[in-house]
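A.B. asks: okay, predicted coordinates and the sequence, questions at the end:
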Amino acid sequence: MTKSSKLGLTAKILIGMLVGLVFGFGLRHLLPEANFVDEYITNGLLHVVGTIFISCLKMLVVPLVFVSLVCGTCSLSDPSSLGRLGGKTISFYLFTTCLAISLAIFATVLIQPGNASLATDSLEYTAKAAPSLSQVLIDIVPTNPIKAMTEGKMLQIIIFAVIFGFAISHIGERGKRVAAFFDDINEIIMRVVTLVMQLAPYGVFALIAKLALTVDENAFKELLVYFFVVLGVLIFHGLVVYPVLLKVLSGLNPFIFLKKIRDVHLFAFSTASSSATLPVTIETAEHRMGVNNKIASFTLPLGATINMDGTAIMQGVATVFIAQVYGIDLSITDYITVVVTATLASIGTAGVPGVGLVMLAMVLNQVGLPVEGIGLIIGVDRLLDMVRTAVNVTGDCTVTCIVAKSENEFDAEVFNDPDAGKLKSTLSEQVNLK
């Protein structure tokens, strides 16, 4: 076996990121105005490879969520256990989101990044219309489950899968046969996840290289303080707040947790999509951390849909930042309004494209700030989106472990085993192990 084949998936992804970064910035500075680079490399090869990788991950999301959630719900024949599980999960998600945006507001008020002189002339931003609360509640229940699956409407898929799985668990012997079929399908989908993850180093290389070729350096320089305030709060929330909550509420070792979630971090950072990362998140939670399928299959898809702590942090910092830029003083009531609105909006606008900016527009409207101010931060939002997605998935896994531990559906031996569920570096090794 060659030395390179001994590299784990995490190491290969890191190498792909570093090589992509060097390749992208190298081309950008060596050939700054070359049409060939823009047409055939940035928007050609790198765009194609990166998009195919993202598509491979998204291809698995709907079948994985539906099948995995049906399998998990089948084992929850008691309605009270399903209600308890849902209540715990949603409560934890809302609590961490509220905590995240509170930390963001505190840090921004303390550091005041918006006091630097920034041009606010000619700012343009048109916010997408956010749905009303009544429409959100109506849209939770699918009128056509197949259409919901084709459109990737995760809340509707979750509702239908829960109802479907619950019905299977209540039809006796026939239900057991159907449940066994879904268990087999779930194993097949997880195998496909493993195969797709082998493409990660190449996909990550393409995504990072394209980002390095297209990032707006001037916008980054102008918003340096804002960028690092958001980044600092994101890192603090991801590496301090979550581990503390995990230790206090479940007693689990946060260092083991952070070590085992590295692959999920890298996927989330590279794809900037919690949904695209979902197959990897479920794989890691079940096989690396020891969470039972019936817990992970419920809490993680729900978290990828409604848990947006990273986005909430951006909203908190951006709201105060925009107020400072325009010289508008916010009252204590305004700050409380920001916290409540952003926390509730993390559920209410989950299915809307450009969800982070939609939610921010809603928050700005609530406290009377100009929505056009969003134009100030768009230039660096792509970079921050990658980090806040990593924070989002960390929150999903943290809550999942806490809930699983509280429900006695957690395998501590798997969690403490450093090699449990570790992906092999080559497909041939996987075949030989069978």
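C.D. replies: Thanks, I have the structure now.
A.B. asks: CA only for contacts and neighbour counts going forward, please
C.D. replies: OK.
A.B. asks: what segments of the stretch 201-350 of the chain are strands?
C.D. replies: Ranges of strands in the stretch 201-350 of the chain, per DSSP state E, counting those that start in this stretch: none exist.
A.B. asks: what segments of it are helices?
C.D. replies: Counting by DSSP state H, counting those that start in this stretch, the stretch 201-350 of the chain has helices at residues 217-222, 224-236, 242-250, 254-260, 262-271, 274-287, 293-306, 309-325, 332-348.
A.B. asks: same list (those) but as TSV, adding distance to Ala412 and mean neighbour count.
C.D. replies: Shown next, in TSV, are the helices of the stretch 201-350 of the chain (distance: least, C-alpha to C-alpha, whole Å; neighbours: other C-alpha atoms under 10 Å):
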stretch	distance to Ala412	mean neighbour count
helix 217-222	44	14
helix 224-236	26	19
helix 242-250	11	17
helix 254-260	11	16
helix 262-271	19	24
helix 274-287	12	25
helix 293-306	15	25
helix 309-325	27	26
helix 332-348	31	19
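A.B. asks: how about those, which one is nearest Thr97?
C.D. replies: helix 309-325 (4.7 Å; C-alpha to C-alpha).
A.B. asks: now do the closest one and helix 224-236, the angle between them.
C.D. replies: Per axes from the mean of the first three to the mean of the last three C-alpha atoms, to 10 degrees, the angle that helix 309-325 makes with helix 224-236 is 150 degrees.
A.B. asks: let me know whether Ser297 touches Ser68 as I believe.
C.D. replies: Yes. Assessed by C-alpha atoms under 8 Å, Ser297 is found in contact with Ser68 at 5.2 Å.
A.B. asks: which of the helices of the stretch 201-350 of the chain sits closest to Ile374?
C.D. replies: For these, the distance to Ile374 is smallest for helix 309-325, at 7.7 Å, taking C-alpha to C-alpha.
A.B. asks: okay, now the one to match up with it:
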Amino acid sequence: MKNLTKQIVIALILGIAIGLGLNIFAPSAFGPIDTYFFTPLGEIFLRLIQMLVVPIVFVSLVIGTASLGDPKKLGRIGGKTILFFLTSTAIAITIAMSLALLIKPGEKGLIDTTGVEYEPSEAPSVVDTLLNIIPTNPIAAMVNGEMLQIIFFAILLGVGLATLNKKTDLIKKFLDQAFDLVMYVVNIVMYTAPFGAFGLIASAVGGAGWDAIKSLAAYFLVVLAALLIHLVVTYGSVVKFMAKKSPIWFIKNFAPAMSVAFGTASSGATLPVSMTTAQKRLGVKEPVSSFVQPLGATINMDGTAIMQGVATVFIAQVYAESLTLTQLLTVLLIAVLASIGTAAVPGVGLIMLAMVLQQVGLPVEAIGLILGVDRLLDMARTAVNITGDAACALYISETEPDIEETSELEESPVTQSQS
């Protein structure tokens, strides 16, 4: 199937049309159809791809870290990666707050706050986040999908393999074969992507409805504008001036992964596809991709930071509260730090937003104002998140010429397709 990307895009368009059509013309029929068709269809695809996330993150990170060899090289690349992620997240939220302050999507009187409710889950403290990076039981971390703990353990094992070198050749060969096996399963699962994308977008659009989109149009458009600016200007500049590549070439070739990210709204679920796409279509060296992209799927959340920046200013405007420069800087700092502990799953940005609102004295229940369109925006910001990971991987791959390829991946259906 050589046109899988086109099929995913067609499925997304059909899903939007059918979901919105049912919501407008047959709202009573949408509930049963969503419950017994759209949601299960999307959930089957999500479960298929999510079952591969832990194996591919663990195996690829161990291989990627071991392939870097010299611990000094690992430290240099790790430092460049984390600095890139933190800087791009700070830029993202600065763009978001600046745009929201300029356009003022939440001007007093335009939004009805009557009956608005939201019960946030408790966000982990900074200390807990740092402590939770170290697993007490690596196997339990894999069972529970604790990505930061898995990453820590995988990098530690990778350093050990690199240090012991030839003594661990058998283990390296086993991990290489395990990676090839996982990617083969990914190739098979990707044939279900158009059906999953259709079910997920139809459910999201039909559930949100036209009324919710209209009432929050200003907020919706400001978030989308900030995402687009960050994608084109920030990542485009990285690709053009740091990786010395064409931004148009970059977007065109990475489009298959972006379409899957949009459908799943999960950086973690999209990781197998985004890694394969970066390696086969962007030419990112496998050790770099295996190290940078799993790390980015866990700690690089530029799209989520943009939502938090716009939402905070939006809510302040709705309640006629003026944010001081200190409060704006607080939002920026918290959003950057919170992105490190944000899990790569749908909707988790709302939990982090609750923590941000609490710090600047805004009502947490106001999150209820944006719930109607958050699922749709979650899809868009996930596509931005994984694009940032790929841009970072491309930049590091192009600026680290002494890193050698380790093995060739079999090209998956999604990377074979032409956008």
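C.D. replies: That came through fine. Predicted model, so just to flag it, every value in this text is computed and none were measured.
A.B. asks: what's the TM-score once they're superposed?
C.D. replies: With the length set by TM-score structural alignment, normalised by the length of the second structure, the two chains reach a TM-score of 0.93; 412 aligned residues with a C-alpha RMSD of 2.2 Å.
A.B. asks: which part of the first structure lines up with the helix or strand Val189 of the second structure falls within?
C.D. replies: Counting by DSSP states H and E, the element that carries Val189 of the second structure is helix 169-189. Mapped onto the first structure using TM-score structural alignment, helix 169-189 of the second structure spans residues 176-196.
A.B. asks: how far out from the middle of the chain is that stretch?
C.D. replies: In terms of C-alpha atoms, centre = their mean, to the nearest Å, the centre of stretch 176-196 of the first structure is set 23 Å apart from its chain centre.
A.B. asks: list the buried residues of that stretch.
C.D. replies: For stretch 176-196 of the first structure, burial by neighbour count (16 or more other C-alpha atoms under 10 Å) applies to Val178, Ala179, Phe182, Asp183, Ile185, Asn186, Ile189, Met190, Val193, Thr194, Val196.
A.B. asks: next one: stretch 89-106 of the second structure
C.D. replies: Buried, per 16+ other C-alpha under 10 Å, within stretch 89-106 of the second structure: 89-97, 99-100, 104-106.
A.B. asks: using a markdown table, please lay out the residues you listed together with distance to Ile24 of the second structure.
C.D. replies: Below are those laid out as a markdown table (distance: C-alpha to C-alpha, whole Å):
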| residue | distance to Ile24 of the second structure |
| --- | --- |
| Thr89 | 37 |
| Ala90 | 39 |
| Ile91 | 38 |
| Ala92 | 35 |
| Ile93 | 34 |
| Thr94 | 37 |
| Ile95 | 34 |
| Ala96 | 31 |
| Met97 | 33 |
| Leu99 | 31 |
| Ala100 | 30 |
| Lys104 | 29 |
| Pro105 | 25 |
| Gly106 | 26 |
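A.B. asks: among the residues you listed, which ones are in strands?
C.D. replies: In strands, judged by DSSP state E, none of those are found.
A.B. asks: between those, which is closest to Ala255 of the second structure?
C.D. replies: Ala92 (20.6 Å).
A.B. asks: quick one: contacts for the counterpart of that closest one in the first structure?
C.D. replies: In the first structure, Ala92 of the second structure lines up with Ala100, judged by TM-score structural alignment. By C-alpha atoms under 8 Å, 6 or more residues apart in numbering, the contact list for Ala100 of the first structure reads His237, Asp309, Gly310, Ala312, Ile313.
A.B. asks: quick one: map His287 of the first structure onto the second structure.
C.D. replies: Using TM-score structural alignment, the partner of His287 of the first structure in the second structure is Lys280.
A.B. asks: Val414 is in contact with its match, correct?
C.D. replies: No. Counting by C-alpha under 8 Å, Lys280 of the second structure stays clear of Val414, with 10.4 Å between them.
A.B. asks: nearest to Gly20 of the first structure among the buried residues of stretch 176-196 of the first structure?
C.D. replies: Val196 (19.5 Å).
A.B. asks: from Leu57 of the first structure, how far off is the closest one?
C.D. replies: 7 Å (C-alpha to C-alpha, to the nearest Å).
A.B. asks: again with His237 of the first structure
C.D. replies: 26 Å.
A.B. asks: go on, Glu217 of the first structure?
C.D. replies: 30 Å.
A.B. asks: show me what contacts the equivalent of Gly209 of the second structure over in the first structure?
C.D. replies: Taking TM-score structural alignment, the alignment pairs Gly209 of the second structure with Asp216 from the first structure. For Asp216 of the first structure, the contact set (C-alpha under 8 Å, 6+ apart) comprises Gly379, Val380.
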